[in-house]
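Q: sequence and predicted model, in that order:
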Amino acid sequence: MHLLVVEDDDIVRMLMVEVLDELGYSAIEADSASAALTILQDPQQPLALLMTDVGLPDMRGEELAAKARELRPLLPVLFASGYAENVVVPEGMHMIGKPFGIDQLRDKVVQILGTP
């Protein structure tokens, strides 16, 4: 399963991708919403989940999720935020608070997608 990880902090993104890879998922990286949209617009790129930071420099994560859902209506979305209590999660989407542990990330992704 391919997961699109959108995170502007290089170290955080690298750790998230590494954890997802260890859990058996194939992670595709984007460091901005615009980079993520390029990937989302490619019909040849299969994606099982969009995992995005809420606070991206070029667009809010909620806006990216809305655009992603226009392109791929059934794509599950998982928001990651250090300010999870301040984020209104749209219906049918999910949230994980930063910092999160490997087990928390695994459990959340498995809850959304099932086992890899």
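A: Now that the structure is in, tell me what you want to look at.
Q: going forward, measure contacts between C-alpha atoms and count neighbours the same way
A: Fine.
Q: ok, the residue nearest to the spatial centre of the chain - contacts?
A: Taking CA atoms, centre = their mean, the centroid of the chain lies closest to residue 51, which sits 0.5 Å from it. Residues near residue 51 by CA atoms under 8 Å, 6 or more residues apart in numbering: 3, 4, 5, 6, 77, 78, 79, 80.
Q: correct me, but the second one touches residue 53?
A: No - Residue 4 is not in contact with residue 53 according to CA atoms under 8 Å; the separation is 11.3 Å.
Q: next, count neighbours for the residue nearest to residue 39 when sequence neighbours are not counted.
A: Spatial nearest neighbour of residue 39, chain neighbours left out: residue 45 (7.0 Å); criterion: CA to CA, 6 or more residues apart in numbering. Neighbourhood size, residue 45 [other CA atoms under 10 Å]: 10.
Q: give me the element residue 45 is part of.
A: Secondary structure from DSSP states H and E places residue 45 outside every helix and strand.
Q: is residue 75 located within a strand, as I assumed?
A: No - under the criterion used here (DSSP: H, G, I helix; E, B strand; the rest coil), residue 75 is coil, not part of a strand.
Q: how near is it to residue 57?
A: Residue 75 sits 23 Å away from residue 57, going by CA to CA, to the nearest Å.
Q: ditto for residue 28
A: Using CA to CA, we find residue 28 at a distance of 19 Å from residue 57.
Q: more neighbours: which of those two?
A: Higher neighbour count among residue 28 and residue 57: residue 28, with 17 against 12, using other CA under 10 Å.
Q: let's bring in a second one:
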Amino acid sequence: PFFTTKEAGKGTGLGLSQVYGFVRQSNGHVRINSELGEGTTIKIYLPRLIGSDEEPAEMPAKSPVMVRGAGETILVVEDEPDLRAYTTETLRDLGYRVLEAAEGREALEIVERHPEIDLLFTDVVLTGGMNGRALSDEVSRRKPGLPVLFTTGYTSNAIVHHGRLDPGMHLIGKPFTYAELATKVRRMLDRTV
């Protein structure tokens, strides 16, 4: 799922990983056959629904209780400007103070200037020569005990099995919803209190 034809820093092969993750979560599988000069064939197998033709009555969705921040400071590190804007806006709306960086070196400068940071929220795959794991390791040396929440568009299995993160590290998958982000960040901060 990490295959890409793009140069380093120009893309991550995320599309195939997202397809793989969706299919696996749906209890299906993917077959990919590629032959030089012939092209590639992709077959997606999903389980068939066996049951009545009638659609079940839609259950009213339960709206999650929004867990709000109390002014804690979160450093968001995301190289995609639109995702960074969405994340920082969501966290500010939830009552957090947000600092932001587009890449690892910029994030380290912010950590040096702001010892009050309560949580590092970083993408696993970053441009600029330092990935989220390396950033987390360096921040932990400078500020031991700081909780780190990773985010990625890859499935958690793919990201762990390819050595990008260790099992047990805290991860929220992209795309995440407002409610998912609110809940995960609050849980991370509450563990450190």
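A: Looks like it came in fine. Computed from a predicted model, the values in this text were never measured in an experiment.
Q: TM between them?
A: Superposed pair, TM-score by TM-score structural alignment, normalised by the length of structure 1: 0.91. Supporting alignment: 113 aligned residues with a CA RMSD of 1.4 Å.
Q: follow-up on the earlier one: residue in structure 2 matching the residue nearest to residue 39 of structure 1?
A: Counting by TM-score structural alignment, residue 45 of structure 1 corresponds to residue 115 in structure 2.
Q: list the contacts of the aligned partner of residue 79 of structure 1 in structure 2.
A: The alignment partner of residue 79 of structure 1 in structure 2, by TM-score structural alignment, is residue 150. Listed by CA under 8 Å, 6+ apart, the contact set of residue 150 of structure 2 reads 121, 122, 123, 124, 132, 169, 170, 171, 172.
Q: got those residues as CSV, with secondary structure and distance to residue 142 of structure 2 columns?
A: Converted to CSV, the contacts of residue 150 of structure 2 look like this (DSSP: H, G, I helix; E, B strand; the rest coil; distance: CA to CA, whole Å):
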residue, secondary structure, distance to residue 142 of structure 2
121, strand, 16
122, strand, 16
123, strand, 19
124, coil, 19
132, helix, 15
169, coil, 19
170, coil, 20
171, strand, 22
172, strand, 24
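Q: would you map the strands across structure 2?
A: 29-35, 39-45, 73-77, 97-101, 119-123, 148-152, 171-173 (DSSP state E).
Q: tell me, how many neighbours does residue 56 of structure 1 end up with?
A: Neighbourhood size, residue 56 of structure 1 [other CA under 10 Å]: 18.
Q: verify the contact between it and residue 7 for me.
A: Yes - if you go by CA under 8 Å, residue 56 of structure 1 and residue 7 touch, sitting 7.1 Å apart.
Q: any common contacting residues for the two?
A: By CA under 8 Å, 6+ apart, residue 56 of structure 1 and residue 7 have these common neighbours: residue 32.
Q: now list the buried members of the contacts of residue 51 of structure 1.
A: 3, 4, 5, 6, 77, 78, 79, 80 (16 or more other CA atoms under 10 Å).
Q: residues contacting the alignment partner in structure 2 of the first one?
A: In this case it means residue 3 of structure 1. Matched to structure 2 by TM-score structural alignment, residue 3 of structure 1 sits across from residue 74. Residues near residue 74 of structure 2 by CA under 8 Å, 6+ apart: 96, 97, 98, 99, 117, 118, 119, 120, 121.
Q: can you tell me which residues contact the fourth one?
A: Contacts for residue 99 of structure 2 were tallied using CA under 8 Å, 6+ apart; they are 73, 74, 75, 76, 88, 110.
Q: now residue 122 of structure 2. Nearest residue, chain neighbours left out?
A: With sequence-adjacent residues excluded and distances taken as CA to CA, 6+ apart, residue 122 of structure 2 is closest to residue 77, at 4.6 Å.
Q: which residues touch that neighbour?
A: Shown in contact with residue 77 of structure 2 (CA under 8 Å, 6+ apart): 84, 100, 101, 102, 103, 104, 107, 120, 121, 122, 123.
Q: neighbour-wise, which one of those leads?
A: Ranked by neighbour count (other CA under 10 Å), those have residue 122 at the top, with 30 neighbours.
Q: near residue 15 of structure 1, how many other residues are there?
A: So residue 15 of structure 1, with other CA under 10 Å, has 12 neighbours.
Q: err, residue 101 of structure 1, not the other one
A: Neighbour count for residue 101 of structure 1, taken as other CA under 10 Å: 12.
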